[in-house]
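Participant: Sequence plus predicted model, see below.
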Amino acid sequence: SQCIVVGDQKPFIGALLTLDAEMLPRWAANNGLRGLSLEDARTNEVVRAEIQRAVDKANEAVSRAESIRKFTVLPGDFTEDNGYLTPSLKLKRNAVMKDYAPDVEALYAGPKE
């Protein structure tokens, strides 16, 4: 659903992604995963493989140095209500980076994917 790229002063580019909660049930049913919850989808191998395919496709448009090498799936979308978007729907990067700092650090704690 949404993506924020991270990696300033880090060894590689990573991304924090969100899933489309409205589209997930239909996608899951079409892929043999009927009843898959949003929370379970975050770590589901089939879902992550589909996300990786999308990341790989996006990476074709950029250099290796600019490519996303790891990602994590966050529990929910960035919205105005949760403080991550402005009224004009621009991302409040500082708020996201502050609240999801542990997720960002976890991207860089393990091996590159």
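Facilitator: Now that the structure is in, tell me what you want to look at. Residues are numbered from 1 along each chain as shown.
Participant: going forward, measure contacts and count neighbours with C-alpha atoms only.
Facilitator: OK.
Participant: if I look at V5, how far off is N94?
Facilitator: In this view, V5 and N94 are 13 Å apart by C-alpha to C-alpha, to the nearest Å.
Participant: How about E39?
Facilitator: Going from E39 to N94 by C-alpha to C-alpha gives 24 Å.
Participant: Which of these two has more residues huddled nearby?
Facilitator: Shown here are E39 and N94; by other C-alpha atoms under 10 Å, E39 has more neighbours (13 against 10).
Participant: Comparison target, given below:
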Amino acid sequence: MIAHVLLKHIEETPRMPIKTCIGMVHSKYGKTISKRKGFLGRRRAFETIFRTWESSFQALPGYMAALQYANPGTVVQWRLLKGKIFEFVFWVFKPSIDGFAHYKNVISIDGTYVYG
């Protein structure tokens, strides 16, 4: 019930504060809910709209395979910690790789304490 009240608002503002969620339920039903119920309702609404983290990571290999199939020459690299904890995925398209050869060399110094 709480998630149903929050669905369209979570879609517009995924990082909605829990206090705002509690206020929305209170304005809709006239009942005050706990922070825990507000948190769980917000999480359920978020997962209804955007799916869970686990399902997103499960879909990622298929997305990367489709990306490589649709864009031949695309480079994809993964890194997992201890073989099962996702750290990052990197991809670059072939036109970007080819265009990199035409960049001009630039030296940039950031900071005021340069010694040597």
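Facilitator: Yep, it's here. Computed from a predicted structure; not experimentally measured.
Participant: Superposing both, give me the TM-score.
Facilitator: Once superposed, chain against chain, the TM-score is 0.24 (TM-score structural alignment, normalised by the length of the first structure); 45 aligned residues with a C-alpha RMSD of 4.0 Å.
Participant: Can you show me the strands along the second structure?
Facilitator: Ranges of strands within the second structure are 75-81, 85-92, based on DSSP state E.
Participant: Tabulate the ones you listed in TSV, adding columns for mean neighbour count and distance to L7 of the second structure.
Facilitator: Conversion of those to TSV gives the following (neighbours: other C-alpha atoms under 10 Å; distance: least, C-alpha to C-alpha, whole Å):
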stretch	mean neighbour count	distance to L7 of the second structure
strand 75-81	12	33
strand 85-92	11	29
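Participant: So for A3 of the second structure, which of those sits nearest?
Facilitator: Nearest to A3 of the second structure among the strands of the second structure is strand 85-92 (28.8 Å), distances taken as C-alpha to C-alpha.
Participant: Out of the strands of the second structure, which gets nearest to L40 of the second structure?
Facilitator: Nearest of the strands of the second structure (C-alpha to C-alpha): strand 85-92, 25.0 Å.
Participant: What helices and strands are in contact with that closest one?
Facilitator: When contacts are defined as 3 or more C-alpha pairs under 8 Å, 6 or more residues apart in numbering; DSSP states H and E, strand 85-92 of the second structure sits against strand 75-81.
Participant: how about G14 of the first structure, what does it touch?
Facilitator: 5-7, 68-71, 104, 107 (C-alpha atoms under 8 Å, 6 or more residues apart in numbering).
Participant: Only whichever of these are buried, select them in ChimeraX.
Facilitator: Only the buried entries of those go into this ChimeraX selection, using 16 or more other C-alpha atoms under 10 Å:
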select :6,7,68,69,70,71,104,107
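Participant: What is the neighbour count of R53 of the first structure?
Facilitator: When neighbours are counted by other C-alpha under 10 Å, R53 of the first structure registers 12.
Participant: Can you point out the helix or strand that includes it?
Facilitator: Taking DSSP states H and E as the definition, one finds R53 of the first structure inside helix 45-59.
Participant: that older thread, just send the strands of the second structure back as CSV, with distance to H9 of the second structure too.
Facilitator: Shown next, in CSV, are the strands of the second structure (distance: least, C-alpha to C-alpha, whole Å):
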stretch, distance to H9 of the second structure
strand 75-81, 34
strand 85-92, 30
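Participant: And these: which comes nearest I2 of the second structure?
Facilitator: Between those, strand 85-92 lies closest to I2 of the second structure; by C-alpha to C-alpha that is 31.7 Å.
Participant: contacting residues around A70 of the second structure?
Facilitator: A70 of the second structure neighbours (C-alpha under 8 Å, 6+ apart): none.
Participant: Alright, I will stop here.
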